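Trainee: The sequence isn't on hand, but the structure is:
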């Protein structure tokens, strides 16, 4: 362990451009302290989420060198200059991108770091409270609708005025996972006419449960772990043709379709964009893996065929207060799973959550550790 026999949890400042979240918030520090843990926060770690050092101190944390802690909590993966700051034998937890950044994972293991990637946590009932992918996707889905509403040159709700009645905007959400359902629910609250689509037919009921219509294209692609499987070439061609025809009837299209470890499927073609109403908006939440729209430029906002195409890469960071709070709850649950009743590190690799989330062993054997 670090300085004393008491296990330390470190919360470091994020260095990735645009990242404003923090991995632990003050209201959850007391919970870890009660488990016998000592919390150390790097100065300025909460600045992006409007959390000053003094707030962490009042909650029971110490401001200091968080990189030397036994368990280091992060949001984004550590940068090249940050890797040497991690102590050999320590545990790192965060969004580590194990499928796309295998070299960094190898470096962590070589440095003797045991790493847990929150995106690798099994999507099982027992792990729901640790599901950071879902909590942050919910934030992204909500924010995506606000982004679209700001750029659409029309009202979202139907408005009746002395000058006439304005019809509601028509919003289509592609992908009915957590982000998609949150987008549909938010657009509905803003008064839009909403429609959802997913290649998994069993989610049609969930789409309708948030007040949206279901777009049935007659294609099913049920995969493992709650994700859609990759479509065959024939299925993809049929899906795109039907989608292209349908998209022309919507003012806003929000795309959320991802296949883990693969490039995002193209759902909105250039032809589909061309068929949208002038002033239409596409918000592509799959930009990090290439995007669902053929005309997407990841991280940028472009206009094509008089349609605005936005591809934000980190929407949760634009709502750092609540995004950090949700993420901190996820990490707190995971930390508590990794620590025994006496406040000691106890990695039980017979537990499917621990085993599934671990992406680097750092010299440890999968036999458990106390």
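Mentor: Alright, I've got the coordinates. All values reported here derive from a predicted model rather than from experimental measurement.
Trainee: contacts, neighbours, all on C-alpha from now
Mentor: Fine.
Trainee: ok, and what's touching stretch 124-143?
Mentor: By CA atoms under 8 Å, 6 or more residues apart in numbering, the surrounding residues in contact with stretch 124-143 are 118-119, 121, 123, 178-183, 186, 285, 314-316, 319, 323, 326-327, 329-334, 353.
Trainee: surely residue 196 meets residue 184?
Mentor: Yes: taking contacts as CA atoms under 8 Å, residue 196 lies within contact range of residue 184: 7.2 Å.
Trainee: Compare the two (neighbour count), which wins?
Mentor: Per other CA atoms under 10 Å, whichever of residue 196 and residue 184 has more neighbours is residue 184, with 31 against 28.
Trainee: Run through the residues that contact that one.
Mentor: Residues counted as contacts of residue 184 (CA under 8 Å, 6+ apart) are 173, 194, 195, 196, 207, 210, 211, 212.
Trainee: Of those residues, which belong to strands?
Mentor: 173, 194, 195, 196 (DSSP state E).
Trainee: Enumerate the positions of stretch 112-129 that are buried.
Mentor: Under the neighbour-count criterion of 16 or more other CA atoms under 10 Å, stretch 112-129 has 112-123, 127, 129 buried.
Trainee: Tell me which of those residues fall in strands.
Mentor: Residues of the buried residues of stretch 112-129 located in strands (DSSP E): 114, 115, 116, 117.
Trainee: what about the helices in this structure?
Mentor: Taking DSSP state H as the criterion, the chain contains helices spanning 26-34, 53-58, 102-110, 132-151, 178-189, 204-209, 233-247, 270-274, 320-338, 352-357.
Trainee: now the fourth one: how far from the chain's centre is it?
Mentor: Think helix 132-151. What separates the centre of helix 132-151 from the centre of its chain is 10 Å, taken as CA atoms, centre = their mean, to the nearest Å.
Trainee: One more: stretch 250-258?
Mentor: Once both centres are worked out by CA atoms, centre = their mean, stretch 250-258 turns out to sit 17 Å from its chain's centre.
Trainee: Now do the end-to-end distance for it.
Mentor: One end of stretch 250-258 sits 22 Å from the other (CA to CA, to the nearest Å).
Trainee: Run through who's touching it.
Mentor: Stretch 250-258 is contacted from outside by 144-145, 148, 152, 169-177, 179-180, 183, 227, 247, 264-265, 276-277, 279-286, 289, 292-293, using CA under 8 Å, 6+ apart.
Trainee: here's the one I want to compare it with:
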């Protein structure tokens, strides 16, 4: 059975669905692996590295003749037509958000394994690609924020005076949020975090952050490790909290997602307009609609008052 790894076509995508190391592992299991030429270039894996691992470098047309296709992103319309009936596609798919995509794949008789739908249970932990990506995204969010912020995260005391530490608020204490908290704390920032699930308070505090709480009782867990849609009264209370925090903090990182639904709008234009000039908002939910009303996916937007929003 041959596994094919095509080049990702999505703009700004730098990931590859396989590495030379994973190619070696697949070969040991008895598969043959075909990698499209240049598929790993943006991930710093050249064709020669894949060849040395035992893969065959093929053209863009040939790779789609494989029995199994590994991709990072869901296929576009052109790629769907390249899939042979009966092919198995393993990729991030987001079935609930993409019903039309599922219909097109079903019409082509494609077997689909949606990596974003892997359950968050111990048995499936090694397959939880979504959490792995979220961990990287949370860390990267702080790196990007630090670059755009242009000031120290940690406080400084010099002969010329004092520089206060940056204040960071992280919304959502899932895998991405906890990674962002850890990275910001390690850089010396004052970190605060909010999550609708009170059970994550201990995790947030163990990472060195303050857990922001509402004087409001409502069950937020959905039983699968994700948050659920909250009541209007709860949302009103949390929005008031975010509005107050926006005036005080320097950096906001949003990670809020609800499975099967667009990302909730948590940071309004009015909140951003109230932030200090030079502040930064990093929206990790930008590809799902964004948590900030100013967000443009894949772009850095600078508002009239000098706040940068990284989509």
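Mentor: Noted; the coordinates are in hand. Given the structure is predicted, the values throughout are model-derived calculations rather than measurements.
Trainee: In JSON lines, list the ones in strands among the contacts of residue 184 of structure 1 along with distance to residue 203 of structure 1.
Mentor: Output for these, formatted as JSON lines (distance: CA to CA, whole Å):
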{"residue": "173", "distance to residue 203 of structure 1": "13"}
{"residue": "194", "distance to residue 203 of structure 1": "15"}
{"residue": "195", "distance to residue 203 of structure 1": "13"}
{"residue": "196", "distance to residue 203 of structure 1": "10"}
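Trainee: which residue lines up with residue 116 of structure 2 in structure 1?
Mentor: Aligning on TM-score structural alignment places residue 116 of structure 2 opposite residue 119 in structure 1.
Trainee: oh sorry, the question was meant for residue 180 of structure 2
Mentor: Using TM-score structural alignment, residue 180 of structure 2 lines up with residue 183 in structure 1.
Trainee: Not including adjacent chain positions, what is the nearest residue to its match?
Mentor: residue 141 (4.4 Å; CA to CA, 6 or more residues apart in numbering).
Trainee: which residues in structure 1 does stretch 2-12 of structure 2 align to?
Mentor: The aligned range for stretch 2-12 of structure 2 is 8-18, by TM-score structural alignment.
Trainee: how about the matching stretch: buried residues?
Mentor: For stretch 8-18 of structure 1, a neighbour-count test (16+ other CA under 10 Å) marks 8, 9, 10, 11, 12, 13, 14 as buried.
Trainee: Nearest to residue 357 of structure 1 among the residues you listed?
Mentor: residue 9 (18.2 Å; CA to CA).
Trainee: got the contact list for that closest one?
Mentor: Residues near residue 9 of structure 1 by CA under 8 Å, 6+ apart: 37, 38, 39, 40, 66, 69, 70, 71, 72, 73.
Trainee: same thing with residue 244 of structure 2?
Mentor: Counting by CA under 8 Å, 6+ apart, residue 244 of structure 2 has no contacts.
Trainee: at 10 Å what do you get?
Mentor: 238, 271, 274, 275 (CA atoms under 10 Å, 6 or more residues apart in numbering).
Trainee: Wait, the last one touches residue 305, no?
Mentor: Translated: residue 275 of structure 2. Yes: the pair residue 275 of structure 2 / residue 305 is scored as a contact, 8.0 Å apart, by CA atoms under 10 Å.
Trainee: between these two, which one's more packed in?
Mentor: Neighbours were tallied for residue 275 of structure 2 and for residue 305 using other CA under 10 Å; the higher tally belongs to residue 275 (23 against 14).
Trainee: any idea what that one aligns with in structure 1?
Mentor: In structure 1, residue 275 of structure 2 lines up with residue 276, judged by TM-score structural alignment.
Trainee: cool, and residue 53 of structure 2?
Mentor: Checking TM-score structural alignment: residue 53 of structure 2 goes with residue 59.
Trainee: just checking, that match touches residue 26?
Mentor: Yes: using CA under 10 Å, residue 59 of structure 1 is in contact with residue 26, at 5.5 Å.
Trainee: quick one, which of the two is more surrounded?
Mentor: residue 26 (21 against 17).
Trainee: Spit out the contact partners of the more buried one.
Mentor: Counting by CA under 10 Å, 6+ apart, residue 26 of structure 1 makes contact with 46, 51-61, 325, 328.
Trainee: Please list which of those are also found as contacts in structure 2.
Mentor: Using both residues aligned by TM-score structural alignment, their matches' CA atoms under 10 Å, structure 2 keeps these contacts from these: 46, 51, 52, 53, 54, 55, 56, 57, 58, 59, 60, 61.
Trainee: my guess is the third one meets residue 46, correct?
Mentor: This points to residue 52 of structure 1. Yes: using CA under 10 Å, residue 52 of structure 1 is in contact with residue 46, at 6.1 Å.
Trainee: The two: who's more crowded?
Mentor: A count of neighbours by other CA under 10 Å puts residue 46 above the other of residue 52 of structure 1 and residue 46, at 28 against 15.
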